[in-house]
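# Need a 3D model of the following:
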Amino acid sequence: MRIFMAADHGAYELKEDLVDWIRDQYELEVIDFGVHGPESVDYPDMAARLCRELLDSDPDDRGILLCGTGLGMSMAANRWSGIRAALCHDEYTARLSRQHNNANVLVMGGRVLGIAVARGIVDVWLREAFEGGRHQRRLDKLEQAGKGGGH
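Alright, predicted model coming up:
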């Protein structure tokens, strides 16, 4: 599994921390799409870059998107068919986003979460697996509703 990461200026410091932490903690390959400083960028552009690459990658790969609140990135990412982006603020929502929704993109807000909380969310999100069963039926319905949208 590889992790694709991108952030806008509102969360670049959190992204920088998480890139290094994930590499050290999990020994995973992290592909960092930026940004690498506080200069303003448009979150839809950052989300599009990550989503495009994720959709063309191995199905086991996942993405992490960060912006100030997480709201903009989650809205932008969920416009792509095949992307299931979950805005998580705690470990409980991170756990269920994987178990019930098979989220392939985690979204967090750099201005609303501290580093320790964000690391805890990422830890849970990387460890949890999709439960399938009745949840797959629901995901199939989401995918059908999204046909014709996205890219």
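# Please make it C-alpha for all contacts and neighbour counts, starting now.
OK.
# Excluding covalently adjacent residues, which one is nearest to residue 99?
For residue 99, ignoring the flanking residues on the chain, the nearest one in space by CA to CA, 6 or more residues apart in numbering is residue 130 at 4.2 Å.
# Next, the contact list for residue 32, please.
Residue 32 makes contacts with 4-6, 19, as judged by CA atoms under 8 Å, 6 or more residues apart in numbering.
# to compare against the first, here's another:
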Amino acid sequence: KKHLESKEFEIIDVGTYSLDSVDYPDYGSKAAELVAKKEVDKGIVICTTGIGISIAANKVKGIRCALCTNAYMAKMTRLHNDANMLALGAGIVGKNLALEIVDTWLDTDFEGGRHIKRVEKIMDIENTL
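Now for the predicted structure:
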């Protein structure tokens, strides 16, 4: 959070605010709803592995949350998938790697082109079920 604030990003922190065990779907969905409603441009969610919270976020219509464990994945998911949320596993990536992943993800724009049709196909799946 401090890292992003130092880069002058506006932060909306939906929790948690303690080290107590919590139900990650509550927080993943809350963050995803802010993105889906366009109240924020992008969202970053964190749990122990990043798996559960990314699954929860992806249940919200309009969300493309990518679990990334390295900067290359972060770059590619923005370039090709236009991911609007990033999930990290606090028990998987260390602090320095996490910061590198976040910076890469935030600094990479969607490439568009042939990827537009592919992202639209992903969204069509969501709209037909």
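# Got a TM-score for the two of them?
The TM-score (TM-score structural alignment, normalised by the length of structure 2) is 0.95; 129 aligned residues with a CA RMSD of 1.3 Å.
# picking up where we left off before, tell me which element the residue nearest to residue 99 of structure 1 falls in.
Following DSSP states H and E, one finds residue 130 of structure 1 outside all helices and strands.
# give the contact list for it.
98-102.
# What of residue 4 of structure 2?
Residue 4 of structure 2 neighbours (CA under 8 Å, 6+ apart): 10-11.
# how much space is there between the residue mapped onto it from structure 1 and residue 108 of structure 1?
Using TM-score structural alignment to pair residues, one finds that residue 4 of structure 2 aligns to residue 22 in structure 1. Separation of residue 22 of structure 1 from residue 108 of structure 1 (CA to CA, to the nearest Å) stands at 15 Å.
# Repeat that for residue 86 of structure 1.
8 Å.
# With residue 75 of structure 1 instead?
Where residue 108 of structure 1 is concerned, residue 75 of structure 1 sits at a distance of 12 Å (CA to CA).
# and the two? which has more neighbours close in?
A direct count of neighbours by other CA atoms under 10 Å for residue 75 of structure 1 and residue 108 places residue 108 higher, at 30 against 17.
# so that one is in which element?
strand 105-109.
# quick one: the next helix or strand after that strand aligns where in structure 2?
Downstream of strand 105-109 of structure 1, the next assigned helix or strand under DSSP H and E is helix 115-127. The aligned range for helix 115-127 of structure 1 in structure 2 is 95-107, by TM-score structural alignment.
# Go through the matching stretch and flag the buried ones.
For stretch 95-107 of structure 2, burial by neighbour count (16 or more other CA atoms under 10 Å) applies to 98, 101-106.
# what's the most distant pair in those?
In those, two members sit farther apart than any others by CA to CA. They are 98 and 106, at 12.2 Å.
# Excluding chain neighbours, give the residue nearest to residue 69 of structure 2 in space.
That would be residue 93: by CA to CA, 6+ apart, it lies 6.5 Å from residue 69 of structure 2.
# Give me the distance between the two termini of stretch 41-56 of structure 2.
18 Å.
# any idea where the strands of structure 2 begin and end?
Under the criterion DSSP state E, structure 2 contains strands at 43-47, 65-67, 85-89.
# For residue 129 of structure 2, find the nearest of the ones you listed.
strand 65-67 (18.7 Å).
# Now that closest one on structure 1. Mean distance?
Taken against structure 1, strand 65-67 of structure 2 registers an average deviation of 0.3 Å after superposition, with mean CA distance after the TM-score superposition for structure 1.
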